[in-house]
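Asker: sequence first, predicted model second:
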Amino acid sequence: MRTFGVEEELLIVDPETGMLLALADAMLPRLVPPIPDAQGAPVDPAQPPAHEDPDFSYELKLEQIETQTRPCLEYPELLRQLRQGRARADQAAREHGGRVAALATSPHGSATHLTPKQRYMAMQQRFGLTVRNQLTCGLHVHTLVESPEEGVAVMDRIRDKLAVLIALSANSPYWNGAETGFESYRTQAWNRWPGSGPTMIFGSLPVYRRVVTRLVETGVLMDEGMVYFDSRLCRHHPTVEVRVADVCLRAEDAALIAVLVRALVESASREWNDGVDPAPVPTLLLRMAAWQASNCGLRGQLLDFGTFTPAPAADVVQALVDFVAPVLEEQGELGLVRQGIGRILAEGTGSLLQREPFHAGGLTAVVERAVDVTMQGADDGEPADEGSTLGRVRRG
């Protein structure tokens, strides 16, 4: 089994009003205290810490914080780390009067504060309103690949199926105080970045590298870090990073989507090894599928990833599970996935869970409910004692 891990971005909110709070600077020192070595000297921050706890880092805005799991082999361990990360971030937020909520966009509209890093300030100057308006929280799944060549082959063969993950994770029906008419409005907001969205079929690692280099050479993107493809090769780890999903309100949904992504990666790798060519789907059709998933989620129709014609969302989701079923069965995860997918189809995604309290109590009730659901099962994450080391900042 391939190792996999998750990054998820969380909003920091006022538990009474539901408004955003710019607390990341105050929270991170609590989450990542300096760790002296045996001689009392500071530990080199470039060295990984000797623990298996989630990490934490800044994001673009001070109203959000990112948690990062360690590489895992199994769903239960990944879920434990996700819950642990949420519990520890929430504990740090509470110390300053806030809470964390796994919301992909903020229901309330309010001014946001740029994280004071040189790169982010340069992005603000370069991209203007796109940066000022940008406050989105995603779920990024990293899956181990044996080589960059395998990674590109995988990306070529999963590109036509990623829109289904948008629908399964949809968790952003509100934006700046307004009902958007979308299940995943984060997808719409995120795709304002020039380097975002689905990609062509690369065919080989040299072509992928050449495309990335050419994009940076245009001067539109500041650096390779702004290559925000729906899936990309991670620059710092031997993984394929799938970036299309909203952060999930329920931690178990996030872990389930990660299991699906790993199964997709393994299935694609086997196709590559068997000489199966990628499906020659035009990139414009992939954009249509992503837009449809963003708009309708699981409440209507999706574009079938075989024909790219409309089909009931539940049927398209089940088709994705059937596609990766051989891998899931080998790994002992098929029953887990079928049960989890059945639960999401029956109970709805985070978008539906947000809409339920809105009709009774408005946007403030939406955020209050989101905080509660975000923390469900957090006791299983075994939050650390008050004096424990909680992680380390990744400031790059």
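Answerer: Received the coordinates, thanks.
Asker: alpha carbons only for contacts and neighbour counts from here, please
Answerer: Will do.
Asker: list the buried residues for the host helix or strand of A153?
Answerer: Secondary structure assignment for A153, by DSSP states H and E: helix 148-158. Within helix 148-158, the residues that count as buried by 16 or more other Cα atoms under 10 Å are 148, 150-158.
Asker: for the residues you listed, give me a markdown table that also has distance to S231.
Answerer: Putting the buried residues of helix 148-158 into a markdown table (distance: Cα to Cα, whole Å) gives the following:
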| residue | distance to S231 |
| --- | --- |
| P148 | 13 |
| E150 | 13 |
| G151 | 10 |
| V152 | 9 |
| A153 | 12 |
| V154 | 9 |
| M155 | 6 |
| D156 | 9 |
| R157 | 11 |
| I158 | 9 |
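Asker: put this next to the previous one:
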Amino acid sequence: MRTFGVEEELLIVDPESGEPLALADALLSGRRLAADDSPEDPHTLETQDKSAFDDEMGLSAELKLEQIETQTRPCLDYGELLRQIRAGRLLADQAARRNGARVAALATSPLASTTHTTPDPRYARMLERFGLTAQEQLTCGFHVHTNVESADEGVAVLDRIRDKLAVLTALSANSPFWNGMETGFESYRTQAWNRWPTSGPSGVFGTYSAYRRVVTRLLDSGVMLDEGMIYFDARLSRNHPTVEVRVADVCLRAEDAALIAVLVRAMVESASREWHDGVEPAPVPTVLLRMAAWQASSSGMGGELLDFGTFRPAPAADVVRSLVDYLEPVLEEQGELGLARDGVEEIIARGTGSAEQRRVRETVAEKTAPDDAGLGSVVGHAIEATMRGASGLPKVDAVPELLRVRQS
């Protein structure tokens, strides 16, 4: 069974006002390690020591001082991963509490704020090069790493999962507000993130050498600072033997995050089997995938998505159920079919994180007319939802040991 792990980006917030706080440096201490989005030259999937991935867990810095990232170790099943996600949230929250703050699993800040870039020469160059895109980029994503045996297998997987990734954006949607405004989107993080030049869906590569040629041409263009800024929706990890899927919002609830990771792992395994069986990737034009991603960002689970088989509109619930049906052989073999179906049905019934945020705001707005239009209460609710299920975990007294500077 393939191992998998996740990275969660969390907002650091004032527990009273809900406003983002620029405290990442205060929350973190220790040494800096190479990361997928750092400029250091990595080992390739063919040569790196896979054991290095097995020992990694901790907290790290991001582009903005108002956010912090947690990382799990590689896991074998849903239960183990869920425990580690909750432990990571607890670790981050305890570090925040020591500095008078809390963390919240929100993909964008509901409240308006002035962002502060993490002090780092690379981030300073990004700010100079990309202007407002970098200045406003206070977004929190959820990245799933799934083990692959080789770079060739990894590229084969990328080619065969690209048509299904928008479904994960819809399931994870958790960013309806942006700088104090209702956006009209379910995942506005996706809209903000896709302003980067290399973000979004990629084409079919065919081989690892072709993948490297595309990356090299992007770097030779001079637009990007370094390879860490190759922001495909799914890519080969630069420092781990994994495929990294990057389309999801950070999820309000830890159990939703673990569910999405389970679906990603099943997608990777299914794609690998198709590759070994000689099944060609679906020849879906990249522009159509961009439209599917936009629609998922706009409607989430509350409207229609583009069906990944026909790319015609269909009810979001039906499209998500179709994805689980497609993954059924692998999910059943891994003992995760029941939890996948139950988890999907629960999200369909109660709504995504975006729906939950809007319900909180509407409830508050019916009772009062606060200056923040109920958005402070949204953040307060998010703090509680973020930490749900983590209260019974052992207290983490040590200051976080890992500090890795990266741009998500």
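Answerer: On my side now, so go ahead. Only a predicted model underlies this, so the values are computations on that prediction, with no experimental measurement involved.
Asker: and stretch 110-124 of structure 2, which stretch of structure 1?
Answerer: Aligning stretch 110-124 of structure 2 against structure 1 (TM-score structural alignment) gives residues 107-121.
Asker: what's the answer for stretch 176-189 of structure 2, then?
Answerer: Going by TM-score structural alignment, stretch 176-189 of structure 2 sits over residues 173-186 in structure 1.
Asker: and the matching stretch, how far apart are its ends?
Answerer: 8 Å (Cα to Cα, to the nearest Å).
Asker: the stretch 201-350 of structure 2: helices as residue ranges?
Answerer: Per DSSP state H, counting those that start in this stretch, the stretch 201-350 of structure 2 carries helices over the ranges 208-220, 254-276, 286-299, 316-333, 337-350.
Asker: closest to G392 of structure 2 out of the ones you listed?
Answerer: helix 254-276 (14.2 Å; Cα to Cα).
Asker: equivalent range in structure 1 for the closest one?
Answerer: Mapping helix 254-276 of structure 2 onto structure 1 (TM-score structural alignment) gives residues 251-273.
Asker: mean per-residue distance, that stretch versus structure 2.
Answerer: Its matched residues in structure 2 lie on average 0.3 Å from stretch 251-273 of structure 1 after superposition (mean Cα distance after the TM-score superposition for structure 1).
Asker: contacts for that stretch next, please.
Answerer: With contacts defined as Cα atoms under 8 Å, 6 or more residues apart in numbering, stretch 251-273 of structure 1 is touched by 2, 4-6, 75, 78-79, 82-83, 139, 141, 143, 150, 153-154, 157-158, 165, 168-169, 242, 247-248, 277, 321, 324, 327-328, 337, 340, 344, 374, 376.
Asker: so how do I select the buried members of these in ChimeraX?
Answerer: Buried subset of the contacts of stretch 251-273 of structure 1, written as a ChimeraX selection, criterion 16+ other Cα under 10 Å:
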select :2,4,5,6,75,78,79,82,83,139,141,143,150,153,154,157,158,165,168,169,242,247,248,321,324,327,328,337,340,374,376
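Asker: returning to that earlier point: for the match of helix 254-276 of structure 2, list every residue counted as buried.
Answerer: Under 16+ other Cα under 10 Å, the buried positions of stretch 251-273 of structure 1 are 251-269, 271-272.
Asker: same check, this time on stretch 378-394 of structure 1
Answerer: Judged by neighbour count using 16+ other Cα under 10 Å, the buried positions of stretch 378-394 of structure 1 are 378, 381, 383, 389-393.
Asker: so where's the longest strand in structure 1?
Answerer: Determined from DSSP state E, the single longest strand within structure 1 is strand 4-13.
Asker: hang on, the earlier thing: among the helices of the stretch 201-350 of structure 2, which is nearest A101 of structure 2?
Answerer: Each of the helices of the stretch 201-350 of structure 2 has some distance to A101 of structure 2 by Cα to Cα; the shortest is helix 254-276, at 19.9 Å.
Asker: what angle sits between the closest one and strand 4-13?
Answerer: Counting by axes from the mean of the first three to the mean of the last three Cα atoms, to 10 degrees, helix 254-276 of structure 2 lies at 140 degrees to strand 4-13.
Asker: now the angle between helix 316-333 and helix 254-276 of structure 2, please.
Answerer: Angle, helix 254-276 of structure 2 to helix 316-333, by the same axes, to 10 degrees: 70 degrees.
Asker: list the buried residues for the longest helix anywhere in structure 1?
Answerer: Looking across structure 1 with DSSP state H, the single longest helix is helix 350-374. For helix 350-374 of structure 1, the neighbour count (16+ other Cα under 10 Å) marks 350-355, 357, 363-371, 373-374 as buried.
Asker: same for the longest strand of structure 1, what does it pack against?
Answerer: Here strand 4-13 of structure 1 touches strand 64-68, helix 75-94, strand 99-101, strand 138-144, helix 251-273, going by 3 or more Cα pairs under 8 Å, 6 or more residues apart in numbering; DSSP states H and E.
Asker: nearest to L31 of structure 1, out of those?
Answerer: helix 75-94 (6.8 Å).
Asker: average gap between the closest one and structure 2?
Answerer: So helix 75-94 of structure 1 averages 0.8 Å relative to structure 2 (mean Cα distance after the TM-score superposition for structure 1).
Asker: quick check, central residue of structure 2?
Answerer: In structure 2, the residue lying closest to the centroid (Cα atoms, centre = their mean) is F142, at 1.7 Å.
Asker: could you check how far that residue is from A382 of structure 2?
Answerer: Distance, F142 of structure 2 to A382 of structure 2, by Cα to Cα: 16 Å.
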